[in-house]
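J.: Structure, please.
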Amino acid sequence: MPLPLPIQRSCDIYYRHLAVKGRGSPLWLPAANWNLPVEYRRTGISIGDVGLVTADGSFDFLFNILLPPDHHVHVGRVPETFSPLHPPLRLEDIEIQEQFTEDSYLASATVEKRQRDGQQHSSGLTFETTDSEGAILTIPNGSDSCKLLNVTRFKDYLAANVESWYYYANGPRGREAKNGDLRLVIGWDKAKAWGMATFSRSSNAATSIRLDFKPSEQAGRTYKWEYSGMAEGKTGPSSREIASLRRASEPEDVTFTNQCLFIRTINHLLPNGVWARLKATKFGAIKKEDSDEDFDEDSEEDSDEFSKAGKAKTTSSTARPLDRGPVALNQLADSSLTTSLLFHPSTSINKHLLKENPDARIAITEDVIWMSVLTKMIPCLLTVTLLRE
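T.: Predicted coordinates:
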C-alpha cells in the first residue's frame, strides 16, 4: 500500500491538483500585489508581464514588455537597457474568449458535485469526497480567457533580453531568482469572483468531507464556504479590495475582472555555463548551495518521464511528448520534498533539451508542452525552441 502524502500547505495542495486541469499555473493568490500601481491592479496580470510565481502562489510582477519604460505601470522600474517589443502587437495577435460560464468549477477527480439537500434548484455548489487530499476552484460569475497568438515574436524577444532581465531581477530588485524562474505571460484566465478550497487528512476515510460554496449575507462578503473536517476555504475578492480600486466617480457595486486564476507562460532555461557567468559577473560569487551542480543533478523521474521530450537539430524544431499515460504532478514535485509552487514542470523538459543539445545557448518552451504531458490528451506535435551560438 502506498504511503499517504504528507500534509502540506494549502497553496501546495491547490497547485498540485489544479495544475493538471490544463489551464496553466494555478494561482492561490489571484489578486495583484496591493503595493503595485492601482492602474495595474484594476486590470491584473496581462499579456507581456515578466515576473515570478512565488512560493505562496502569487505572481510577482516586475515589468511588461509591451509598455514603454515611462508608463505609469512601470514607474521607471525596468532594466537599464529596456525597450518594449517593437513593432507593437496588433489587436488580432491576441484572442479573448469567455472560458467558463456562471456557477462553473474545477476540482480534483475524486470530488463529486452534489445537489444541496436534494433540491433541484438551489443557490451555490455542494461537493463531497472521501479522498485524503484535493482541491476545488469555484467560478460563480464565469471567467474570461486570453491567449497570445503571435508567440514567435515573444520567444525571440525573450531570447534576446532574458540575461538583462536576470541582471535587473537579481540586482536592483533583489529577487534571488534561479535559472528559469522568470516567466513571460502569454495567457491567463481571469474572473470577478472565486472560491478556493483544499482538504487534507492522513488517509482515506469512510466518512466523507462535505464543502458548501454559497452566497453570503454577511456584510463585506459575497460568497462563503461551509465545510466539515480537515479543509480550508477562502473567497474573493473582498469588499475592501474592490473599494481600494474604485474611483470616486464609480458606483459602489462596480466589479473588476482582475482576479487571475491561471497564467500560461513562456519558460526558458540557460545552460549552466551561461548562468555561472551571469552570477559571477553581476550577482557576486557563486554560492555552493546554489551552484550549477543543481542543474546537472537531474532526478531519475525527470530524466525518465521526459526522455522523449524532443531532440532539436535546428533552431526551431518539434518535439513529441511521451506516448505513455499522463505524468502525475506530485510524482515530480513531491519526490524532491520541495514546495510544489517552486517546482515548474517545464524545468524538467528544458533541462533535457539542453542536455541533448549541448551547443544551444537557451531552451524555450511553452506551458502547452507540459500541460499535454500532465493531462490525458492525445499526444501531438508541439514546438520547442533551441537557439545556438
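J.: Please make it C-alpha for all contacts and neighbour counts, starting now.
T.: Noted.
J.: now the helices: where do they sit in the stretch 251-389 of the chain?
T.: With DSSP state H, counting those that start in this stretch as the criterion, the stretch 251-389 of the chain has helices at 272-282, 293-296, 300-305, 329-333, 346-356, 367-374.
J.: Next, the second sequence, to be compared with the first:
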Amino acid sequence: MADSQVYARQLLPKKHGYPMYYPEPLDDLPLEYRKRGVGIGDVGIIKPNGAFQFVFNIFILWTESNPGINCFGVPDGFVPMELGRRPAARNQNKHIKGSAIMSNCEKSTAASGSIGVGDGSIPSAAAGTIGFNVTSSSSETALLTMPDGALGEDYYNDTAIRSFSIANALSWYEFINVKLGRAAPNGSLYVVTGCDKSTAWGIATVEKHSSSRSLSLQFTAIKGLLGASYSCSWAVTGGAVPRSSLAAEDFALGADIKQPQNQCLFVRGYKIMAREGLMALQSPSELVAVESITDHSKSDSLLRQNDRSFPGNASEGRSWIGRVTGYQGGGKSNRESDDGWSTEKELDPHVGAYHPLDTINRYLLENTQAQVAITHESDWWALSPVCPYPPRCSAGLLIEIRTRLSQMRLKSSAVWPPIMHFR
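T.: Just a heads-up that it's a prediction; the model follows:
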C-alpha cells in the first residue's frame, strides 16, 4: 500500500477534506500559482501520490498574451465564472499553531520548547520539538503536524460552482484528455471549493505495524530569525515514513520572499464522474425521473473499476466521449454488452486515488438515468459513521447510500446531459 493511500484513508474520516500527501505546489507551475498554492476554483486531478495536478481555474480570464495561472490554456469556448464580492469565508486560525491531526497514535510530552514558539521578532531562533507514540496494536497510522497552524477558506456559493461544473464537465474532460493529452480517469475530475493551507507541516505514516513495541516519532520545527520560515525535520524509529515542508528559500519563490500559506493540507470540492458507455445525446424530453432505488444486485462490485472506463486504453479513432467514458458506439455501452462492472480487477492505485465519493457517484450512475454524477467532499461525511476506515467499508457505505437514496425522489437535472446530485 502506498504511503499516500495510508495517509488519505486514515485522515479522510477527520472531515477536513481530502488529505494531500504532497501539500506543496508542483514545480512546473507559474510563480504566481506557486506563491498561492491550490485555491478555490481550481480544476484538476488528485493524483495517486497525493498531489493536486492543477489544470485551470474557473474564475481566471485567459488570453493568449496574458494567461495568468491558466498556463495550460482553457477549454474551447471557456468563459470564466464571476467570482463575486467577498466570495469566501476565511478562518486564519482554523488550525492553531502547534496543532496536530492524527490517527492511531498519541501525542507525548514535548521534548523541548513548544511548536510555534516565538514570531521571529527576537534575535534568536525559536525551536520546538513534539513527540508521538504509535501503539503496538495499530495496523496503520497517519499524522499531520502544523507548527504554524493553518488557515481555512471555503467559497460561500458552492452551489454556483456545482452548476457551472455541471454545464461544463464533459468539455473539461475533453480538454484534459484530448487537447492536453493528460490521463484524467473517469471520476477523477475535481473542482475546488475550499481548502486548508499552511506555511509549514510534517507528515508521517506507518503501515502494518506489527511489532510488540511502540514506535516513537519526534517532529522538530525551528523558526528562523525576523519572521523567516520554519525548518522542519523528523526523527523516527521503526517503519515510519516521514515528510516535512521545506523552508521558503528552497521553493525558489524569489529573493526575500516570506513563506506564504501555499501548502495545501486538505482540499474540499466536487468530484465528477460520467456514465461509462455514455450514449449519443438524446432530446431532453426523454429524461426519466427515478422515484426510488430498488435494484442493488451489483452493489458488491461498485468499488471495482473497468479498464475501459479510463482514457488512454481506448482504440485509435474513438471519440473523446469514448476515451473518457468507454463508449464504443453501436447502440450498446460496454456495461450493457460486457458487464464490465463485475470485473475482478480492483482499483489500480497507479490509475486513480481512492475516494468515498467514487462509491457514491458510481451508485448514482448505476441506479439512475443520470449521465453525469457530481458530489461534494462533504456529502459523504454524514455517512462516515458507517465508513470510518475507507476504502475497507464498502458494504456499510453502500447500505447507507441505498437507505438514504431510496427515501428520496431522485430526478435528473433539467439541464442536458442529465445530472444527478447527491446532496
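J.: What value does the TM-score take for this pair?
T.: Laid over one another, the chains give 0.76 as their TM-score (TM-score structural alignment, normalised by the length of structure 1), with 336 aligned residues with a C-alpha RMSD of 3.5 Å.
J.: What segments of the stretch 51-200 of structure 1 are helices?
T.: 151-170.
J.: For the nearest residue to Thr207 of structure 1 once chain neighbours are set aside, list the residues it contacts.
T.: Spatially, and ignoring its direct neighbours in sequence, Thr207 of structure 1 is nearest to Thr130 (6.4 Å; C-alpha to C-alpha, 6 or more residues apart in numbering). Contacts for Thr130 of structure 1 (C-alpha atoms under 8 Å, 6 or more residues apart in numbering) come out as Thr110, Asn204, Ala205, Ala206, Thr207, Ser208, Ile209.
J.: which position in structure 1 aligns with Val191 of structure 2?
T.: When structure 1 is aligned by TM-score structural alignment, Val191 of structure 2 is paired with Leu184.
J.: I figured its match was touching Gly48, is that so?
T.: Yes: applying C-alpha atoms under 8 Å, one finds Leu184 of structure 1 in contact with Gly48, separated by 6.2 Å.
J.: between the two, who's got more neighbours?
T.: Taking neighbours as other C-alpha atoms under 10 Å, Leu184 of structure 1 and Gly48 compare with Leu184 leading, 26 against 21.
J.: Name the helix or strand for the residue lying closest to the more buried one once chain neighbours are set aside, please.
T.: Leaving aside its sequence neighbours, Leu184 of structure 1 sits nearest to Val50 (C-alpha to C-alpha, 6+ apart; 4.8 Å). Secondary structure assignment for Val50 of structure 1, by DSSP states H and E: strand 49-53.
J.: mean per-residue distance, that strand to structure 2?
T.: Its aligned residues in structure 2 lie a mean 0.4 Å from strand 49-53 of structure 1 after superposition (mean C-alpha distance after the TM-score superposition for structure 1).
J.: can you give me the strands in the stretch 301-423 of structure 2?
T.: For the stretch 301-423 of structure 2, applying DSSP state E, counting those that start in this stretch gives strands covering 372-376, 419-421.
J.: should've said the stretch 151-300 of structure 2
T.: Using DSSP E, counting those that start in this stretch, the strands of the stretch 151-300 of structure 2 run over residues 189-198, 202-207, 215-223, 230-236, 241-244, 263-274.
J.: a markdown table for those, including distance to Ala2 of structure 2?
T.: Below are those laid out as a markdown table (distance: least, C-alpha to C-alpha, whole Å):
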| stretch | distance to Ala2 of structure 2 |
| --- | --- |
| strand 189-198 | 21 |
| strand 202-207 | 9 |
| strand 215-223 | 19 |
| strand 230-236 | 19 |
| strand 241-244 | 11 |
| strand 263-274 | 18 |
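J.: just so I know, which of the ones you listed lies nearest Tyr33 of structure 2?
T.: In terms of C-alpha to C-alpha, the element of these nearest to Tyr33 of structure 2 is strand 263-274, at 11.4 Å.
J.: Which residue in structure 2 aligns with the residue nearest to Leu184 of structure 1?
T.: With the correspondence set by TM-score structural alignment, Val50 of structure 1 lines up against Val43 in structure 2.
J.: mind checking how far that match is from Ala88 of structure 2?
T.: Distance from Val43 of structure 2 to Ala88 of structure 2, counting by C-alpha to C-alpha, to the nearest Å: 17 Å.
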